[in-house]
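Novice: Provided below are the primary sequence and the corresponding predicted coordinates.
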Amino acid sequence: MSSNPVNKRLIVGANKPAHGTNVLTNTQEAIREALDRLGYEEAVYELLAEPLRVMTVQIPVRMDDGRTEVFTGYRAQHNDAVGPTKGGVRFHPDVTLDEVKALSIWMSLKCGIFNLPYGGAKGGIVCDPRTMSLGEQERLARGYVRAISQIVGPAKDIPAPDVYTNAQIMSWMYDEYSRIRESDSPGFITGKPLVLGGSRGREAATALGVAIALREAAGRLGKQVQDLRILVQGFGNVGSNVARILHEMGATIVGISDAGGGVYREGGLDIPDLIDQKDSFGMVTPRLANVMPTEEFLVQPCDVLVPAALENQIHADNAPKLQASMVIEAANGPTTPDADQILHDRGIVVVPDVLANAGGVTVSYFEWVQNNQGFYWTEDEVNQRLEAMMVQSVHNILDTAERYSVSPRLAAYMVGIRPFAEAMRWRGWV
């Protein structure tokens, strides 16, 4: 096993929940409020507050130095009343069971908002991939698939990339599943490379969806993208692509950050150059000067803040200090409930994660459809379909928020949870 203590310090604990915030408890409270607003009975809440199915696995991996290390992995399947479950797999040292459960619920909400025929799922393995060789990562990925193979599949539960996983890891998982089933199963997993049945447009789909959501929300406030100064927190696949797309749309990206801190320049940053300098884990600040701590970075002057890191980055201590007029959540759960209320009271528009970053699962759905049909679309077709669904969903949520006089987040939960409540009613579960 390779050792890199500098990199390990940059990851371990870098994005742990602020102030002991529990993302699962927060999510359950929001689900209850949404169901109460919609008038559903207690049994509906009880079925939606926890995943229907959770698996915890122990994965033995032979490391490069000959040792066997055992890793803990999880797979949570929130609700399959609408259809098979769908959700990513993350490799991260801070993965917890509660986090995976909450993420599976968020995936259900995204699917409900976009009318996808899926329930939500999520997987995670407690590991630090930055200290692992490619061979160790491959053996871990294959071991995880073997451990969960009985509960996943093209018509059961379809994994995808997430934090610190990518097309290569999806390819190993796909190959392992096909070996176990003794048949080719491209619809088992999404986020694959094109040569293995991946979809054009998938890699940048989440970021493109975020950019479209930002454009549409800004337009409702009478603002144009090219007039906006934007902070992007996080410079991995999503954050760097958000910065690139918005830069190409004419926005001024005044700040970017990674796990090592942030850089800010009032006149704007050279985004193409920064993307060229970043490593495969989204780290660029070790190569830069004048790097500030993340807490200082988040409160720099801007028009729009795009958190694209992990959970609970905007909390009660820094929410009063934000200088943005809009927050577009590219990450999952970046804002705590206390902070969300503070931002709402300050008149800061928050486009919630379950809406803003759902481009990834939407194009994953497109990939699954193409795999099942054996017919593949052009990138323009993928992007046009994504744009139409993003535009419709953004305005649906913002219209719902106005109609019910609630925040966009609560409106998103109301719209997203309703299909599951109705599907369970029709199935006779409640």
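Specialist: Thanks, I have the structure now.

Novice: contacts, neighbours, all on C-alpha from now
Specialist: OK.

Novice: Without its sequence neighbours, what residue ends up closest to Asn166?
Specialist: Nearest non-adjacent residue to Asn166, counting by CA to CA, 6 or more residues apart in numbering: Gly191, 7.2 Å away.

Novice: what's around Arg409, how many residues?
Specialist: Number of residues near Arg409 (other CA atoms under 10 Å) recorded here: 21.

Novice: Wasn't it part of a strand?
Specialist: No: Arg409: not assigned to a strand; according to DSSP: H, G, I helix; E, B strand; the rest coil it is helix.

Novice: Skipping its backbone neighbours, what lies nearest it in space?
Specialist: Once flanking residues are discounted, Arg409 sits nearest to Pro352: 5.4 Å by CA to CA, 6+ apart.

Novice: Check the gap between that neighbour and Ser257 for me.
Specialist: When distance is defined by CA to CA, to the nearest Å, Pro352 is 20 Å away from Ser257.

Novice: Likewise for Asn318?
Specialist: Asn318 is 16 Å from Ser257, by CA to CA.

Novice: Who has more neighbours out of these two?
Specialist: Neighbours per residue, other CA under 10 Å: of Asn318 and Ser257, the larger number sits with Ser257, 30 against 15.

Novice: Double-check that one against Pro286; I have them as touching.
Specialist: No: using CA atoms under 8 Å, Ser257 makes no contact with Pro286, being 10.9 Å away.

Novice: that's a strand at Phe375, yeah?
Specialist: No: under three-state DSSP, Phe375 sits outside any strand and is assigned coil.

Novice: Pasting the second one now:
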Amino acid sequence: MNPYQTFISNLEKAGEKLGKKPEDFEVLKTPERIIEVNFEFNGKIIRGYRVQHNSKLGPYKGGLRYHPDLNLNEAKTLAALMTIKNAIVDVPFGGAKGGLAIDPQKYSKEELKKITELFTQKIADFIGPNKDIPAPDVNTNSEIMGWIVQEYSKIVGKKMPAVVTGKDLQDGGSEGREEATGFSGADILDKTLATLNKKPEETTVAIQGFGNVGAHLARELDKRGYKVVAIAEANGGISHEDGIDIDKTFKATIKREILKNTCYCKGEKCHLKRCKIVGADNVLEQNVDVVAPAAINNQITMHNMKRIKAKIILELANNGVSAEAEEYLQKQGVMVIPDVLANAGGVTVSYFEWEQNLKKQKWTRAKVLEMLSEKMNQGWKEVFKISKDKKVSLREACYILALKKLLK
């Protein structure tokens, strides 16, 4: 099923459960604004998008990604998911998403800066602290956000750090932003295990992706006592039944060591000879309690769903599990913790950053993470109650909760 059609289908199911007529939420089926831009750079045309899905709860909010496969349908879907996500955790933002259909690896830093400036010029009329606040996403980072701030500030004639979030700390970024998505994913997993009377120490985990989200998830789970036994990036990774030493692995990747060439295991009886190389695909097929797709979309599908052995899927990647795969896995007793809840920590701390910028304040990391945990805990409580009361999946419960808030 087309991902955007999946979104609409999820909306319709939620509306039916709430006793709503289709026309009651027709406005949520179509983005409020779609911005498509084309500009020339070094003799080639670069295409960009910014989809502003819904502003019922506040200014539009969502990431900008730089990826050659980015298209309008993907941007529409991701913008719609941001609307749902913000509603679930009571963040006063609407949903948006966008970016450029480019491979940033093919450009120098200077070229990327110029491309970002040209893109900012094209969308400047549609963004702003009280209109639409972009943030980092796939292949974008705090430095790119800084370039947007600089160019936007030139255009409007004054410094405007609140035009984006995900900035460097010295440029108005927030403590806790870098680890927020992984941290909140760990929080939600904790709460899920508690409902199943299962302890972190008894739980094995495999993670696909060891970038910002996957690495911070691994570190947080490790701190909380989980046994992370497999991690992989696009070019492969490692598994070890004794558990992986996440701290040493994280430090190795910072030094640009290739993940599949490193193996640091835990415990006094750790045998490096038992290290195994795993691929980006089969890391999700490990014999573990929890798998976490934490990289890109569409990783658990009808093509590999029958090989999934875990009983919990922590969907930290947006659209990490296809609708067909989720339906099949639920029949097998697998619990899917959906993206719109699992990875909501990123936008929540983005909201905190935006608020700090507007109030000219600077909060401590401890305060940010405490406030984040409170937000995630409240969202989880509401979702879990709906799931239990209406006997629906966690994803359906998320959409029901969001729709109730969006239709007030």
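Specialist: Structure received. Remember, predicted model here, so these are calculated numbers, not experimental data.

Novice: So what does the residue nearest to Arg409 of the first structure match up with in the second structure?
Specialist: Aligning on TM-score structural alignment places Pro352 of the first structure opposite Pro338 in the second structure.

Novice: wait, doesn't that match sit right on Glu315?
Specialist: Yes: with contact defined as CA under 8 Å, Pro338 of the second structure counts as touching Glu315 (5.3 Å).

Novice: And Gly176 of the second structure, which helix or strand is it part of?
Specialist: Secondary structure assignment for Gly176 of the second structure, by DSSP states H and E: no helix or strand.

Novice: typo on my end, Glu353 of the second structure
Specialist: Per DSSP H and E: Glu353 of the second structure is located in helix 345-359.

Novice: Relative to the first structure, what is the average displacement of the next helix-or-strand element following that helix?
Specialist: Per DSSP H and E, helix 345-359 of the second structure leads on to helix 365-390 as the next helix or strand towards the C-terminus. Comparison of helix 365-390 of the second structure with the first structure after fitting gives an average deviation of 0.8 Å (mean CA distance after the TM-score superposition for the first structure).

Novice: what's helix 365-390 of the second structure aligned against in the first structure?
Specialist: Going by TM-score structural alignment, helix 365-390 of the second structure sits over residues 379-404 in the first structure.

Novice: If you count neighbours, what's buried in the matching stretch?
Specialist: 382-383, 386-387, 389-391, 393-394, 396-398, 400-401 (16 or more other CA atoms under 10 Å).

Novice: Also stretch 311-326 of the first structure?
Specialist: Buried, per 16+ other CA under 10 Å, within stretch 311-326 of the first structure: Glu311, Asn312, Gln313, Ile314, His315, Ala316, Ala319, Leu322, Gln323, Ala324, Ser325, Met326.

Novice: OK, contacts around whatever residue of the second structure lines up with the second one?
Specialist: Just to be clear, that refers to Asn312 of the first structure. Under the alignment (TM-score structural alignment), Asn312 of the first structure pairs with Asn298 in the second structure. For Asn298 of the second structure, the contact set (CA atoms under 8 Å, 6 or more residues apart in numbering) comprises Asn319, Gly320, Val321, Ser322.

Novice: residues contacting the third one?
Specialist: This points to Val321 of the second structure. Under the criterion of CA under 8 Å, 6+ apart, the neighbours of Val321 of the second structure are Asn297, Asn298, Gln299, Ile300, Thr301, Glu315.

Novice: returning to that earlier point: neighbours around the closest residue in space to the match of Asn312 of the first structure that isn't next to it in sequence, how many?
Specialist: Excluding its sequence neighbours, the residue lying closest to Asn298 of the second structure (CA to CA, 6+ apart) is Gly320, at 4.7 Å. Neighbourhood size, Gly320 of the second structure [other CA under 10 Å]: 22.

Novice: quick one: contacts for Gly320 of the second structure?
Specialist: When contacts are counted by CA under 8 Å, 6+ apart, Gly320 of the second structure touches Pro293, Ala294, Ile296, Asn297, Asn298, Gln299, Ile300, Asp339.

Novice: And for Phe183 of the second structure?
Specialist: Under the criterion of CA under 8 Å, 6+ apart, the contact list for Phe183 of the second structure reads His216, Leu217, Glu220, Gly345.
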